[in-house]
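# Okay, here's the prediction I keep looking at, along with the sequence it came from:
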Amino acid sequence: MKKIKNILLSALVIGSSGLHSYTNATEVQIQTVLGNINVALFDEATPETVDNFLLYVNSGTYANTVFHRSVPSFIVQSGGFAFNGTVPPDPIPTNPPVINEPEFSNVRGTIAMAKLGGDPNSATSQWFINLNDNSANLDVQNGGFTVFGQVIGDGMEVVDAIAALPIFSQGGVFSELPVRNFTQADANNGVAVGGDNLVIVTDIVIVNDVVDSNPDITPIENTRINPPSPPPTTGNDGGGSSGGSIPLFAVSSLFFAAVLRRFKVL
């Protein structure tokens, strides 16, 4: 009977704590010419987005891609173009778009999917890392941008190093291209940006495929796109009762109390 009681009490705790376990995460490593960035992915809360991202990872599509966009105090972006010996880089092949999953907030250190303007469900391969708290903008813009992971360890040091690089325009989508070992004097003298100047992602690999491998990550929920429901209004019956249905916790408590009485373990 003691075993039954423990099982039921554990189930009660799970039932009252919500549907998602936000600590579950596969860990990947974004390997760049400036250092490695480890990222914990939110497998359970944003499953479609993570599956889509890992499809590119496992196929090797992200190898030799570049950080093609850097916006100071905002984001650095990659996942769309590969260096194949020429500048500007070439677009990578993409899979069908993935459904939007704006569960988490675009705060500093999170990784999110880029997408087309005016189409919430248009993300394919491109992703970006938030340099600052961009939640007021990106949590609601275009249906909210899907945050699907969080940089861990000292990864933001590498991200900040990329963000600190000078930015030069190469036209089109490369108008905010971060470059290294390249100066304004070089540009003035007609020196062309080459492969040695690009911030290349040599590969992205899975370093830990255990889903609960990062129990200490603390993602912040996106409450701007899905604000919490208002509290139930007070009824007019003079007794101060609330309208609406019985809370889940109350139902769970009544149910488990009844079961425990049935087994006489209270």
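Nice, I can see it. Residues are numbered from 1 along each chain as shown.
# Please make it C-alpha for all contacts and neighbour counts, starting now.
Fine.
# what ranges do the strands span in the stretch 151-266 of the chain?
For the stretch 151-266 of the chain, applying DSSP state E, counting those that start in this stretch gives strands covering 167-168, 177-178, 200-208.
# The structure to be compared is supplied as follows:
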Amino acid sequence: MLKHLIGAAALTLLSTAALADNPRVQLSTSLGDIVVELNEEQAPISTENFLRYVEAGHYNGVIFHRVIPGFMIQTGGFDSNMRQLDTGRPIKNEADNGLKNRRYTLAMARTQIVDSATSQFFINLGDNDFLDHGGRDFGYAVFGEVVSGQNVVETIGKVQTTSRAGHQNVPVNPVSIISATRLEESAE
């Protein structure tokens, strides 16, 4: 009934305004800028964790160390020499938060241990339902989505890869995050 009273366009504006309150981060990469919006309400632990790494400058200079076309691009843990960076303590896995591993969403990377995520995250290049909670195991916690720079994500997802330093699917020509910056909330 509300939809009929105020119209679909107004609902879209209300929905966009609600999202504008969420934290946003710009990832300036060697291939262009990506802006991500975090879902603080449904993924508070992962959002706080990610912002802590952003504010500490952890992501500045890291590379996308795992790129699998049509699946995902992963970053947050290695420098250009494939040295793993120091991280904080692992966080609780929030994969049961209702958010789904859909195209252009961000999710925390982890080991086979459910609560092992630290700084690494990935951007889904497709709808990866099997990564959702209960899909095959506890799942991978989605905590945000790309709101600008999807073309950059797609470009990264198509770079040529090789094996390097014991890792597969590493870009032949490194793709790095030059800086990760929290964007200020608009004063509107």
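Done, it's in. Owing to the predicted nature of the structure, the values given are computational and were not obtained by experimental measurement.
# so which of the strands of the stretch 151-266 of structure 1 comes closest to Val66 of structure 1?
Closest to Val66 of structure 1 of these is strand 200-208 (Cα to Cα; 4.3 Å).
# give me the stretch of structure 2 that the closest one matches.
Under TM-score structural alignment, the match for strand 200-208 of structure 1 in structure 2 covers residues 176-184.
# Sort out which residues of the matching stretch are buried, please.
Residues 176-182 are the ones in stretch 176-184 of structure 2 that count as buried (16 or more other Cα atoms under 10 Å).
# what's the answer for stretch 86-95 of structure 2, then?
91, 93-95.
# now, which of these lie within helices?
Among the buried residues of stretch 86-95 of structure 2, no member is found in helices (DSSP state H).
# In a markdown table, list these along with distance to Asn128 of structure 2.
Shown next, in a markdown table, are the buried residues of stretch 86-95 of structure 2 (distance: Cα to Cα, whole Å):
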| residue | distance to Asn128 of structure 2 |
| --- | --- |
| Ile91 | 22 |
| Asn93 | 17 |
| Glu94 | 17 |
| Ala95 | 13 |
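# which helix is the longest one in structure 2?
What stands out as the longest helix in structure 2, according to DSSP H, is helix 2-20.
# For structure 2, which segments count as helices?
Under DSSP H, structure 2 gives helices at 2-20, 44-55, 150-156.
# Using CSV, lay out those together with distance to Leu85 of structure 2.
Shown next, in CSV, are the helices of structure 2 (distance: least, Cα to Cα, whole Å):
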stretch, distance to Leu85 of structure 2
helix 2-20, 32
helix 44-55, 12
helix 150-156, 21
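# Dump these into a markdown table; add mean neighbour count as well.
Shown next, in a markdown table, are the helices of structure 2 (neighbours: other Cα atoms under 10 Å):
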| stretch | mean neighbour count |
| --- | --- |
| helix 2-20 | 11 |
| helix 44-55 | 18 |
| helix 150-156 | 17 |
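# so which of the ones you listed gets nearest Thr75 of structure 2?
The closest of those to Thr75 of structure 2 is helix 150-156. By Cα to Cα, the value is 11.2 Å.
# From the rest of the structure, what touches the closest one?
Residues outside helix 150-156 of structure 2 that contact it (Cα atoms under 8 Å, 6 or more residues apart in numbering): 31-34, 67, 73, 104, 123, 125, 175.
# Likewise for stretch 116-131 of structure 2?
By Cα under 8 Å, 6+ apart, stretch 116-131 of structure 2 touches 49-50, 53, 69-77, 87-93, 100-111, 135-136, 139-140, 153-154, 157.
# Between the two ends of it, how far is it?
15 Å (Cα to Cα, to the nearest Å).
# same check, this time on stretch 61-70 of structure 1
End residues of stretch 61-70 of structure 1 are separated by 21 Å (Cα to Cα).
# just stretch 63-72 of structure 2 next, same as before
14 Å.
# hmm, back to that, looking at the strands of the stretch 151-266 of structure 1, spot the one closest to Glu27 of structure 1.
strand 200-208 (5.0 Å).
# tell me what that closest one is packed against?
Identification of packing neighbours for strand 200-208 of structure 1 by 3 or more Cα pairs under 8 Å, 6 or more residues apart in numbering; DSSP states H and E yields strand 27-32, helix 47-59, strand 65-66.
# now the residue nearest to Asn208 of structure 1 when sequence neighbours are not counted: how far from Ser59 of structure 1?
Nearest in space to Asn208 of structure 1, with sequence neighbours left out and distances taken as Cα to Cα, 6 or more residues apart in numbering, is Glu27 at 5.0 Å. Separation of Glu27 of structure 1 from Ser59 of structure 1 (Cα to Cα): 17 Å.
# more neighbours, those two?
The neighbour comparison of Glu27 of structure 1 against Ser59 (other Cα atoms under 10 Å) goes to Glu27, with 25 against 9.
# The more buried one and Ile111 of structure 1: what is the separation?
Note on Glu27 of structure 1: its distance to Ile111 of structure 1, by Cα to Cα, is 13 Å.
# Among the contacts of helix 150-156 of structure 2, find me the one that's closest to Glu188 of structure 2.
Ile34 (22.4 Å).
# Let me see the contact set for the alignment partner in structure 1 of the closest one.
Mapped onto structure 1 by TM-score structural alignment, Ile34 of structure 2 lines up with Ile37. With contacts defined as Cα under 8 Å, 6+ apart, the neighbours of Ile37 of structure 1 are 29-31, 151-152, 154-156, 158-159.
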